[in-house]
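[1] Structure, please.
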Amino acid sequence: MYRYESSKTLFERAQQSIPGGVNSPVRAFKSVGGTPVFMKSAKGAYLYDADDQQYIDYIASWGPMILGHAYEPVVKAIQEKAVHSTSFGTPTELEIEIAELIKSMVPNVDLIRMVNSGTEACMSALRLARGYTGRNKFIKFEGCYHGHADPFLVKAGSGVATLNIQTVPGVTAGIANDTLTAPYNDLAAVKELVATHKNEIAAIIIEPVAGNMGCILPQPGFLEGLRTLCNEEGIVFIFDEVMTGFRLSAGGAQQTLNIDADLVTYGKVIGAGMPVGAFGGKRAIMEHIAPLGNVYQAGTLSGNPIAMIAGYTLLQELKQKPAIYTELEEKTVYLKNGLDKVLAASGLPYVINQKGSMLSVHFSSKPVTDFASAAAEGTERFKQFFHNMLQNGIYLPPSPFESWFLNNALTKEDLDKTIEAAQKSLPQ
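    All right, here's what the predicted structure looks like:
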């Protein structure tokens, strides 16, 4: 039986100096209850907690650890780069190299700007879209999370949904009024918003495969319809690929789904898990960013050399070894099929959504295609399932509103252990 004495002690101590004892809300286990597990190391497909207990990891630091934790080439590259300084505040050749690498991998990225997080990337992309179009309003989708910048916290998924915070204090009415929301996969609702706010909408931003209300797939024709609508109305189409970028394929969701975005945003995947982000896209839009244009964005730590070398090393590996994506999808489908057999035999209502190496399990009797259906039922069962799996050495996202992320260090034995653990962990 797994025990959490050290984690409990650390959590009590943390609450004395850190709000809620955590530095990101989902880590507090509010959605599933119990004490958050404090980790002290990770290697490959495994996490090790403060009590030296091992877990098979299905969050992969929320996506970027595509090749597993402490991947040796990345660790070595960081160590070698760190001796030359951890920050310069000046341009470096490495920034050019990673920008060129990303351009060579991703469709529709003519220019790219490095930032420090996925939140900053999405915030900056929205500002750029507004500056480019001269419009203020934008459309996002209920349950999609684009970071914690004020405009994005209206009907957001992820931690906001986990904590059941529907109206976020500190977000002004003016900001909220410029944020228009529609249900995911509802093209008609988007068309109605665009018609109602004719020539007022700067951008539509979307997770092309949503990962912040579980793994939610775009229904056939949905993204294509949005692309057409943006073309017709002069709206900037932004793909938030903080989760899908370089995970679904070397070219991300644009390549996998064959949909062109005008701007695309990335998070820590381009730093192999380091705190970094980027936004990029079509030259005609990106040239409006300072110093070329008048849309201002800056950051002392943008292009940080440690993050850049980590990301460059990971992305080079992904580009040079495309079979990684085939292997990852095969592992994910194997896990999905195993879970499907277990849950089908249980008699419980369930839905398993999966795309590439993203997956989520919902204890729902109906298809899960948007935030409303993700939140409609099964959250109590997920709590039981999460803790039962944890006791069997499987670390899942501590929320029913988060995608699972597989990494390529997972072995068939790991997947079989996970399927066996699911058999022992079925909720009531």
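
[2] all contacts plus neighbour counts: C-alpha atoms, from now on.
    OK.

[3] what about the strands in the stretch 201-350 of the chain?
    Ranges of strands in the stretch 201-350 of the chain, per DSSP state E, counting those that start in this stretch, are 201-206, 236-240, 263-266, 277-281.

[4] Now mean neighbour count and distance to Leu359 too, for these, in a markdown table please.
    Supplementary listing: the strands of the stretch 201-350 of the chain in a markdown table, determined by neighbours: other Cα atoms under 10 Å; distance: least, Cα to Cα, whole Å:
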| stretch | mean neighbour count | distance to Leu359 |
| --- | --- | --- |
| strand 201-206 | 26 | 18 |
| strand 236-240 | 27 | 18 |
| strand 263-266 | 30 | 20 |
| strand 277-281 | 27 | 23 |
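
[5] Please tabulate these in JSON lines, including the columns distance to Val26.
    Output for the strands of the stretch 201-350 of the chain, formatted as JSON lines (distance: least, Cα to Cα, whole Å):
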{"stretch": "strand 201-206", "distance to Val26": "21"}
{"stretch": "strand 236-240", "distance to Val26": "20"}
{"stretch": "strand 263-266", "distance to Val26": "20"}
{"stretch": "strand 277-281", "distance to Val26": "20"}
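
[6] please give me the structure for this one as well, since I'd like to look at both together:
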Amino acid sequence: MQQQRSQQLFERAQRFIPGGVNSPVRSFRAVEGTPPFIARGNGARVWDVDGNEYIDYLGSWGPLALGHAHPVIVDAVQRAAADGTSFGAPVEQEVQLAEMICQALPSVDMVRLVNSGTEACMSALRLARAFTGRSKIVKFAGNYHGHADGLLVQAGSGALTHGVPTSAGVPESYAAETLVAAYNELESVQILFDAWPSDIAAVIVEPVAGNMGVVPPADGFLDGLRRITESHGALLIFDEVITGFRVAYGGAQTLYGIAPDITTMGKIIGGGLPVGAYGGRADIMQMVAPLGPMYQAGTLSGNPLAVAAGVATLTEMQRPGVYDQLEATAVRLTEGIAHAFATAEMPSTINRVASMFTGFFNPGPITSLAQVEQSDAAIYGRYFHAMLERGVYIAPSQFEAGFVSIAHTASDIDRTIAAVGEALSSLER
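    Take a look at the predicted model:
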């Protein structure tokens, strides 16, 4: 595998960009080596600047359920761009996208579009505090909700990978308003409400954890959160930035039959373009300016390119058989990988929910952050490079999710499973 051009670009980037990347996990520090600089993508594949071809299981970290450069999405963006790239004013497609989101998620009466998942979660917490008049929030260790100050407390994703669960620059006084519970352990949540029964504005949770690897909710966990929050007058926020329209058209809340008070979204509702959203019950959303006193604004919110891509994506996702195809592809892939690991007698666990999955170098089961952290990240790094050399691009971290798209063919899956077997054999040498 040639990496000359990527190496040159990485060296240049490190002169002008901290760490040479604009998001930490891209630096490959968790797995070492030089990150390939991607030149283009099409369907289930990406090509780097050195001409190396990879079957891609990142999909821009989840939103590309239709694959790269889907012609319908490309056409929508091109047509929108021809009419102008930004107005800072209302456009018709943002109304369309808002309607589609509200129709898909029964818990969402109204929605506000923003520019990223981070912005959506940050705004949702401000809204919860405004609505309840309370200041504290509960999050879960290993759940990641973006890089807003109050949420970088025992975060997952890149923070977990790089061993910096609490960011420098976050004031202790602000971090003190964030209470941390254990994912999948209701008792840890109840303890916090017992200690601060009238101070907690909201509980925010990834209904399916996707930033410490994929960890599904335990039976009764989400129901328990709904029950605890309702009994204490607090709000329940589902962070569906990853799971929204990925695990089901109506998100994880539809999959598990739980109605949160506020939902945050991102990624897929813009077809891979920068976009996010938060929405919920009408009485809560009417707190948002200009209707209410909770201020939030953004020139690029409802950007015509992003909303055009979002409308096109959600329209395609409603076509008959899309989610059945995603499910079948993910099952075939993960069952094949599990068989390859078993054949190699390599301790492992594969967690999967719908079309998102993680393979852990850990005999499992894995239902908690503590169990996730027992995975062998060093051997994962070796495995990652062995897969990359065989033309398969997976997450450059043991603590991230993988994704399939409708563009992945049976041939892609068979080739990937074969690469897994070869990669595991190489680790033994």
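
[7] tm score of chain vs chain?
    TM-score for the superposed chains, counting by TM-score structural alignment, normalised by the length of structure 1: 0.98, backed by 426 aligned residues with a Cα RMSD of 0.8 Å.

[8] Out of the strands of the stretch 201-350 of structure 1, flag the one nearest Ala50 of structure 1.
    strand 277-281 (29.3 Å; Cα to Cα).

[9] Quick check: the closest one compared with structure 2, mean distance?
    For strand 277-281 of structure 1, the mean deviation from structure 2 after alignment is 0.5 Å (mean Cα distance after the TM-score superposition for structure 1).

[10] packing partners for that strand?
    For strand 277-281 of structure 1, the elements it packs on are strand 111-115, helix 118-133, strand 263-266, judged by 3 or more Cα pairs under 8 Å, 6 or more residues apart in numbering; DSSP states H and E.

[11] quick one: which of the strands of the stretch 201-350 of structure 1 is nearest Glu93 of structure 1?
    strand 277-281 (16.8 Å).

[12] what sits against Pro397 of structure 1?
    58-59, 403-404 (Cα atoms under 8 Å, 6 or more residues apart in numbering).

[13] Farthest-apart pair in those, please.
    Going by Cα to Cα, the pair spanning the contacts of Pro397 of structure 1 furthest: Tyr58 and Ser403, at 9.0 Å.

[14] Between these two, tell me which one has more neighbours.
    Ser403 (29 against 24; other Cα atoms under 10 Å).

[15] isn't the more buried one right next to Met243, touching?
    No. If you go by Cα atoms under 8 Å, Ser403 of structure 1 and Met243 don't touch, sitting 9.4 Å apart.

[16] Could you name every residue contacting both of these two?
    Gly211.

[17] Look up how far Phe361 of structure 2 lies from Gln374 of structure 2.
    9 Å (Cα to Cα, to the nearest Å).

[18] neighbour count winner among these two?
    A count of neighbours by other Cα under 10 Å puts Phe361 above the other of Gln374 of structure 2 and Phe361, at 22 against 14.

[19] Might you report the residue contacts of the equivalent of that one over in structure 1?
    In structure 1, the residue matched to Phe361 of structure 2 (TM-score structural alignment) is Phe363. Contact partners of Phe363 of structure 1, counting by Cα under 8 Å, 6+ apart, are 348-351, 377-379, 381-382.

[20] Please work out which residues of structure 1 line up with stretch 328-341 of structure 2.
    By TM-score structural alignment, stretch 328-341 of structure 2 lines up with residues 330-343 in structure 1.

[21] Distance from that stretch to the middle of the chain?
    22 Å (Cα atoms, centre = their mean, to the nearest Å).

[22] Next, the mean deviation of that stretch compared to structure 2.
    Stretch 330-343 of structure 1 sits 0.7 Å off on average (mean Cα distance after the TM-score superposition for structure 1).

[23] Surely Gly359 of structure 2 and Thr349 touch.
    Yes. If you go by Cα under 8 Å, Gly359 of structure 2 and Thr349 touch, sitting 5.8 Å apart.

[24] Is it possible to mark the buried ones in the contacts of Phe363 of structure 1?
    348, 350-351, 377-379, 381-382 (16 or more other Cα atoms under 10 Å).

[25] Which of the residues you listed sits closest to Lys321 of structure 1?
    Val351 (32.2 Å).

[26] now the helices for the stretch 1-150 of structure 1?
    Here the stretch 1-150 of structure 1 has its helices, by DSSP state H, counting those that start in this stretch, at 5-14, 72-82, 93-105, 118-133.

[27] a markdown table for the helices and strands packed on strand 277-281 of structure 1, including distance to Ala42 of structure 1?
    Formatted as a markdown table, these follow (distance: least, Cα to Cα, whole Å):
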| stretch | distance to Ala42 of structure 1 |
| --- | --- |
| strand 111-115 | 26 |
| helix 118-133 | 23 |
| strand 263-266 | 24 |
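
[28] Can you tell me which of the ones you listed is packed in deepest?
    strand 263-266 (a mean of 30; mean count of other Cα atoms under 10 Å).

[29] what does that one contact?
    Outside strand 263-266 of structure 1, the residues that reach it (Cα under 8 Å, 6+ apart) are 108-109, 117-118, 121-122, 125, 236-243, 245, 277-282.

[30] Please apply the same query to stretch 162-174 of structure 1.
    By Cα under 8 Å, 6+ apart, stretch 162-174 of structure 1 touches 26, 30-31, 150-151, 153-155, 160, 399-401.

[31] can you pick the most crowded of those residues?
    Pro400 (30 neighbours).

[32] What is the aligned counterpart of it in structure 2?
    By TM-score structural alignment, Pro400 of structure 1 lines up with Gln398.

[33] How about Asp416 of structure 1?
    Using TM-score structural alignment as the criterion, Asp416 of structure 1 maps onto Asp414 of structure 2.

[34] Give the helix, strand or coil label for its match.
    State at Asp414 of structure 2, reduced to three classes by DSSP: H, G, I helix; E, B strand; the rest coil: helix.

[35] Quick one: residues contacting it.
    Contacts of Asp414 of structure 2 by Cα under 8 Å, 6+ apart are Leu333.

[36] Ok, Asp178 of structure 1 next?
    Contacts of Asp178 of structure 1 were listed using Cα under 8 Å, 6+ apart, and they are 136-138, 151.

[37] Go ahead and flag the most central residue of structure 1.
    Met243 (3.1 Å; Cα atoms, centre = their mean).

[38] Would you confirm that it contacts Gly211?
    Yes. Using Cα under 8 Å, Met243 of structure 1 makes contact with Gly211 at a distance of 7.0 Å.

[39] The lengthiest helix in structure 1: what's the following helix or strand?
    Ranked by residue count, the top helix of structure 1 under DSSP state H comes out as helix 323-346. Using DSSP states H and E, the helix or strand that follows helix 323-346 of structure 1 towards the C-terminus is strand 351-355.

[40] All set now, cheers.
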